[in-house]
Structure formats: structure tokens, C-alpha cells
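Asks: This is the structure alone, sequence omitted:
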């Protein structure tokens, strides 16, 4: 996983994972509770930050593509596992949520566009 070279990538993954665990199992109180909308916005914001940080700090299109595939798959699998372990999102993030799948679909479209760029660059 060459795309996880930088410490900030791992830190962002850990933070996103902890926030999702906290959202799905909110019986574990860290500070007396977090507003559901705030938690949803923080998780979505961190997702955008991880993608944009990769794009602004690296010029390697293939590395960006690998990171985007990894983070999208990681989040879908993590949400699936948290649901399978009996967690229920207080902010509405779930595999049955249409908005969640819309975001995943947008990410997949961007992955396809990025993949075509990488193939075009490799062909020239």
C-alpha cells in the first residue's frame, strides 16, 4: 500500500474509523455526546479532506486512483462490518440509505474518470 506512506493518511483513517464506530455504537460516550448532524458532517468532511489532500500533495494520478479506490472500499466494508456487529448509525449512515449509495456512485464515477486518465497517460 504505497498510497498510505504519509502519516496524515493513517491518522485520517483512524479518526474516520473512530467516528464511525462512535456513530454506530453511541452507547460509548466520549464527551457526553455529539450532535448527530455534526457527526455526519465531520465524517463527510474528513472523507473529502482525505481525497483533496491526496490530490493537492501528489501529482501521481495512479496513486490518487489507488487511494480513492481504497478509501471508498474501506468505508463501504467498515460500514458493513459495523452494521453486521449490531451497530446502528445515529446519523443515518447505512447500507440501506439512498444518500449513502449516491455518494458511493459519485465516487465510483470519479474513479472511472481517474482510471481513464491514468490509462491515457500510460498509453502516451
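Replies: Thanks, I have it. In this text, all values refer to a predicted model and were calculated from it rather than measured experimentally.
Asks: C-alpha from now on. contacts and neighbour counts both.
Replies: Noted.
Asks: So what's the residue count around residue 65?
Replies: Residue 65 is flanked by 22 other residues according to other Cα atoms under 10 Å.
Asks: Okay, and the nearest residue to residue 43 once chain neighbours are set aside sits in which element?
Replies: Nearest residue to residue 43 in three dimensions, chain neighbours excluded: residue 16, at 6.2 Å (Cα to Cα, 6 or more residues apart in numbering). Element membership for residue 16 (DSSP states H and E) is helix 7-24.
Asks: Against that first model, consider the following:
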């Protein structure tokens, strides 16, 4: 059996964490009790403070960001169709979600253009 590399595990970590957080948002109390949720949010905050990028962004990072964005939208759609209701107001009908999504994708587009120009 092949071992999973550290980079692969670290790339999957946000997908797993956000999946659990969205499950807890749409179906409260089914996966994580509140005290575990607070610990996870605190740990994510600490990780964001102390762990920075160690390399330049590449095309794989652009693809990763696009996949992550659409994965979150996919989860929101699936959990809504499964009968869940977001406690924080996340839904596909929320205009604020679409504005944040568009701005975030524009940022990914700017990174892609910068990479494209630097490689040519």
C-alpha cells in the first residue's frame, strides 16, 4: 500500500475540515459537539497565523483554488437538497455568497494571469 505524501495530506486537510464544518452548519450536532467546533476554529486560526507559504504559487495552486471553490458550492447544494438548512445563512440564494465567490474567483484569475505572464 502506498503512503500518502505530506503535501497530499495537507492539501486534503482544508477539504475535510470545511466538509465537517458545513455538515455541522447544515445539520447541527450530528458530527461535532460545540466545544469541538470551537477547538477546530481556534486551531485553524493558529495555523493561519503561523504557517505561511513556503514556495511561489504555481498553476497547480490555481487549479486547487478553483476546485476548492466549486467543492464548497457543491457541498452547499448537496446539503440543501438533503434537507439541511444553514444556521449561518449560507445558501445558493444568498447574494453575499455569490459576491464573495465572484471576488474570490477574480483573485484566482489574477494569480493565473500573473503566472501566465511570468512563464512567457
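Replies: Great, that's in hand. Nothing here was measured: the structure is a model prediction, and the numbers come from that model.
Asks: The helix holding residue 16 of the first structure vs the second structure, mean deviation?
Replies: Superposing on the second structure and averaging over aligned pairs (mean Cα distance after the TM-score superposition for the first structure), helix 7-24 of the first structure comes out at 1.1 Å.
Asks: where exactly do the helices run in the first structure?
Replies: 7-24, 36-57, 61-84, 98-123 (DSSP state H).
Asks: Let's have those helices in a markdown table, adding distance to residue 91 of the first structure.
Replies: Converted to a markdown table, those look like this (distance: least, Cα to Cα, whole Å):
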| stretch | distance to residue 91 of the first structure |
| --- | --- |
| helix 7-24 | 7 |
| helix 36-57 | 5 |
| helix 61-84 | 12 |
| helix 98-123 | 11 |
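Asks: ok so, going back, counterpart of the residue nearest to residue 43 of the first structure over in the second structure?
Replies: Matched across to the second structure, residue 16 of the first structure falls on residue 18, judged by TM-score structural alignment.
Asks: Residue 86 of the first structure now?
Replies: Per TM-score structural alignment, residue 86 of the first structure is aligned with residue 83.
Asks: still on that earlier bit, near the match of residue 16 of the first structure, how many other residues are there?
Replies: 15.
Asks: From residue 40 of the second structure, how far off is it?
Replies: Per Cα to Cα, to the nearest Å, residue 18 of the second structure is found 10 Å from residue 40 of the second structure.
Asks: quick one, what contacts residue 114 of the first structure?
Replies: 61, 65 (Cα atoms under 8 Å, 6 or more residues apart in numbering).
Asks: And it, what's its match in the second structure?
Replies: That one, residue 114 of the first structure, aligns with residue 111 by TM-score structural alignment.
Asks: how close does that match get to residue 61 of the second structure?
Replies: Residue 111 of the second structure is 9 Å from residue 61 of the second structure, by Cα to Cα.
Asks: and if you look at residue 91 of the second structure?
Replies: For residue 91 of the second structure, the distance to residue 61 of the second structure - Cα to Cα - is 26 Å.
Asks: More neighbours: which of the two?
Replies: Comparing residue 91 of the second structure with residue 61 by other Cα under 10 Å, the one with more neighbours is residue 91, at 19 against 15.
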